[in-house]
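> Have a look; sequence and predicted model below, questions after that.
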Amino acid sequence: MDILMGFELVNPLSEMISFVGGGGKTTTMFSLATKLKEIDKKILVTTTTAIYYPSNNELFDEIFLTDQNDLKQLYSIKEGQIYLLGSSVSKEGKLLGVNPILLEEIYNMKIFDVILVEADGSKGRPIKAPAKHEPVVPPSTTKYIGVIGLDALFMEINSDIVHRIEEFTRIVEANIGDIIMPSTAARLITHPEGLFKNIPSSNCQGYVLLNKGEGEGFEAGREIIRLLEDNAPLFKRIIIGSMKYEKDIKFWRDFN
């Protein structure tokens, strides 16, 4: 299935999309950006936390490094281009985030068709729970995408698999060493302090991306969807996809 159809971005206009959780946020952002470039959209990729600077320069066309209010350079953007925005690049090769207030200003300028924001960090782990200060979501976010890597399913709860392990075990009511089951992921998704903790309350659509849905992960994803059917969800659609290897959406289910 088409990625843009899955996230309802076939003809986007003035969208700010925030990605939270674990399991492939950066890969998903650039996969969407590449597809949007193919239909000549003006795309900004950025973060309020930090992401690894892309090793493949073909993933973007130009980079802006600023956390200031001098935004005149943005008026020169062109259609069918991907722009990368950060405050600076660290010694570790990470693109450091910008202030959400700055992203609000850029969004209100209405010069980008789509702004893609990595609004959460997970240290490369497939699943996480947010700390008190997380995620850092711009208030004007129009689509909020919570990501879980299905490769976490049926693994033990430990620091190699789970980011923010203390918060995670409290939210999902489990212990370190327990096995992460589909029901564990379902609790993380529906808990008020879980995957949708800081979703803006108005004019924002929520999506769950169950990523790494190739192989056995697909059936695990379907089981999570089944468990959520009787809940009053905070999200509009749940998607099973493979953003890195198959670069595709395999299934989705609408909830409201």
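Okay, I see it. Numbers count the residues shown, from 1 in each chain.
> alpha carbons only for contacts and neighbour counts from here, please
Fine.
> Would you mind pulling the contact partners of stretch 64-80?
Here stretch 64-80 makes contact (C-alpha atoms under 8 Å, 6 or more residues apart in numbering) with 36-43, 83-88, 98-99, 102, 106, 111.
> Let me fix that, I meant to ask about stretch 84-102.
44-53, 60-69, 136-138.
> repeat for stretch 186-202
Contacts with stretch 186-202, where a contact means C-alpha under 8 Å, 6+ apart, come from 20-21, 129-130, 134-137, 139-141, 144, 146-147, 168, 171-172, 206, 224, 227-228, 231, 233-234.
> Mind checking which of the residues you listed are buried?
In the contacts of stretch 186-202, burial by neighbour count holds for 20-21, 129-130, 134-137, 139-141, 144, 146-147, 168, 171-172, 206, 224, 228, 234, counting by 16 or more other C-alpha atoms under 10 Å.
> Let's see which of the residues you listed end up in strands.
Here DSSP state E is the test, and those give 20, 21, 144, 146, 147, 206 as lying in strands.
> Make CSV from these and add distance to residue 254 to it.
Formatted as CSV, those follow (distance: C-alpha to C-alpha, whole Å):
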residue, distance to residue 254
20, 20
21, 20
144, 15
146, 15
147, 16
206, 11
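> try it against this one:
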Amino acid sequence: MAGPPFAAGILPFYYTAVWDRLQAKPGGGPLAQAAGFRYTESYITDAGKWGKEQAMNETLSSFLGVRPGVTALVGAGGKTTAMLTLAEELAKAGKKVIVTTTTHMFLPEEQRYGPVFSPEDTAGIAAALERTGLAVTAGPMDARGKLTGVSDKQVDNFLTLADYVLAEADGSRRLPCKTPGEHEPALPAKTGLVVAVLGLSSLGRPLEEVCFRAELAVRRLETQPDSPLTPEQLARLAAEPWGLAKGSEGRRFVILLNQSDACDPADLRRVVRAVKETSSARVVSAALKKKEWKEESIC
């Protein structure tokens, strides 16, 4: 197998054995890219120190089409993980990123993401952005131990401080799929991109066990609470105007199917095919905890 290209003046040394090993790693190297994965990790050494380089055109943010401004995440089955992955990527790229919620959100790890700032603490938020590129801000914690949401006016203020605002815009009770309630989603007025997240681990399991607001989903899908969720039904939960596409009119909309490592590839293809039959939305599949993702298309 050919070794890695040498980038004169950029990488003084590229360890070929590691390069060869990465070719076989899911999501690593040209061979994996040919199989559909475009997330790669290249381990390099510079002055004797090992590091990890991730090209921006291979990040989750590039696959989802995240641009400066407000990105709202809705759905279930990896929404918070997706948001924090995006935040880390963008901050590492030198951007200023604010993470927030318009509804409720569990407290992120302070050791990893820093303290949670009050939306009114502009000075504290600005200082965190200067220091690390990342700030988490939300309203006070409720009785369930979840952070509460911010207002449109506060989001507007965030846009004067940061390049990107990432906002959780609905709830899911930690279930892998959902359908929105009448009051959902709570999209900030200036949302430019809506990312709809669903967990593929919900497939084949009783709707009442895996779906938040299952009673609404039963009516909308015209099925039974104990019926196993099919790929076509999951596609409808994602792409129907009453589903996670709700409120995305006039905005960019992308579907993120998480937990692809817990799903039969044939079932994933059925979900994608069903989405594409009714929607022009981009579909990205991912195993977020493994940092693997790819754009899906119909072959």
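Thanks, I have it. Computed from a predicted structure; not experimentally measured.
> TM-score them against each other, please.
Overlay of the two chains. TM-score (TM-score structural alignment, normalised by the length of the first structure): 0.86; 240 aligned residues with a C-alpha RMSD of 2.0 Å.
> What is the most widely separated pair among the ones in strands among the buried ones among the contacts of stretch 186-202 of the first structure?
Using C-alpha to C-alpha, the pair of these lying farthest apart is 21 and 206, separated by 12.9 Å.
> Overlap in contacts, those two.
Shared contacts of residue 21 of the first structure and residue 206, defined by C-alpha under 8 Å, 6+ apart, are found at residue 146.
> what stretch of the first structure does stretch 175-195 of the second structure fall on?
Taken onto the first structure by TM-score structural alignment, stretch 175-195 of the second structure occupies residues 125-145 there.
> again, but for stretch 77-96 of the second structure
Per the alignment by TM-score structural alignment, stretch 77-96 of the second structure matches residues 23-42 in the first structure.
> So which bits of the matching stretch are buried?
By 16+ other C-alpha under 10 Å, the buried positions in stretch 23-42 of the first structure come out as 23-26, 28-37, 41-42.
> Next: stretch 187-202 of the first structure.
Buried residues in stretch 187-202 of the first structure, counted by 16+ other C-alpha under 10 Å: 187, 188, 189, 190, 193, 194, 195, 196, 197, 198, 199, 200.
> secondary structure class for the second one?
What that stands for is residue 188 of the first structure. Judged by DSSP: H, G, I helix; E, B strand; the rest coil, the three-state class of residue 188 of the first structure is helix.
> and the equivalent of it over in the second structure, how far is that from residue 292 of the second structure?
Aligned by TM-score structural alignment, residue 188 of the first structure pairs with residue 237 of the second structure. Using C-alpha to C-alpha, to the nearest Å, residue 237 of the second structure is found at 23 Å from residue 292 of the second structure.
> try residue 227 of the second structure
30 Å.
> In terms of packing, which of those two has more residues around it?
residue 292 (22 against 14; other C-alpha atoms under 10 Å).
> and the aligned residue in the first structure for the more buried one, what is it in contact with?
In the first structure, residue 292 of the second structure lines up with residue 248, judged by TM-score structural alignment. Going by C-alpha under 8 Å, 6+ apart, residue 248 of the first structure touches 1, 2, 3, 241, 242.
> Now a PyMOL select for only the buried ones of the residues you listed.
A single PyMOL command selects the buried members of the contacts of residue 248 of the first structure (16+ other C-alpha under 10 Å):
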select buried, resi 3+241+242
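> Any chance of a markdown table for the contacts of residue 248 of the first structure, columns secondary structure?
Formatted as a markdown table, the contacts of residue 248 of the first structure follow (three-state DSSP):
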| residue | secondary structure |
| --- | --- |
| 1 | coil |
| 2 | coil |
| 3 | helix |
| 241 | strand |
| 242 | strand |
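> among the contacts of residue 248 of the first structure, which recur in the second structure?
For the contacts of residue 248 of the first structure, the subset whose aligned partners also touch in the second structure (both residues aligned by TM-score structural alignment, their matches' C-alpha atoms under 8 Å) is 1, 241, 242.
> just to revisit the earlier point, next step: the buried ones among the contacts of stretch 186-202 of the first structure restricted to helices.
The members of these that map onto helices under DSSP state H are 168, 171, 172, 224, 228.
> Just put those residues in CSV and tack on distance to residue 79 of the first structure.
What follows is those, written out as CSV (distance: C-alpha to C-alpha, whole Å):
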residue, distance to residue 79 of the first structure
168, 41
171, 43
172, 44
224, 39
228, 39
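> Relative to residue 14 of the first structure, which of the residues you listed is nearest.
Distances from residue 14 of the first structure to these, taken by C-alpha to C-alpha, are shortest for residue 228, at 30.4 Å.
> residues near residue 115 of the first structure, how many?
When neighbours are counted by other C-alpha under 10 Å, residue 115 of the first structure registers 26.
> Which residues lie in contact with the residue mapped onto it from the second structure in this structure?
In the second structure, residue 115 of the first structure lines up with residue 165, judged by TM-score structural alignment. Residues in contact with residue 165 of the second structure (C-alpha under 8 Å, 6+ apart) are 68, 69, 70, 71, 97, 98, 99, 100, 155, 158, 159.
> contacting residues around residue 187 of the second structure?
72, 102, 169, 247.
> ok, and the closest non-adjacent residue to residue 231 of the second structure?
Closest residue to residue 231 of the second structure apart from its sequence neighbours, by C-alpha to C-alpha, 6 or more residues apart in numbering: residue 271 at 4.7 Å.
> Distance of that neighbour relative to residue 119 of the second structure?
As defined by C-alpha to C-alpha, residue 271 of the second structure lies at a distance of 39 Å from residue 119 of the second structure.
> A strand includes residue 218 of the first structure, no?
No - judged by three-state DSSP, residue 218 of the first structure forms no part of a strand; its state is helix.
> Number of residues surrounding it?
Each residue near residue 218 of the first structure was counted by other C-alpha under 10 Å, and the total is 19.
> That one reaches residue 240, doesn't it?
Yes - in this structure, residue 218 of the first structure is within contact of residue 240 by C-alpha atoms under 8 Å, at 7.0 Å.
> Next, count neighbours for residue 165 of the first structure.
Neighbours of residue 165 of the first structure (other C-alpha under 10 Å): 21.
> Quick check: it touching residue 158?
Yes - counting by C-alpha under 8 Å, residue 165 of the first structure does reach residue 158; the two are 7.1 Å apart.
> any idea how far residue 19 of the second structure is from the counterpart of residue 78 of the first structure in the second structure?
When the second structure is aligned by TM-score structural alignment, residue 78 of the first structure is paired with residue 130. Counting by C-alpha to C-alpha, the separation of residue 130 of the second structure from residue 19 of the second structure is 35 Å.
> ok, those two, which is more surrounded?
The neighbour count for residue 130 of the second structure versus residue 19, taken as other C-alpha under 10 Å, is higher for residue 19 (20 against 15).
> residue in the first structure matching that one?
For residue 19 of the second structure, no residue is aligned by TM-score structural alignment.
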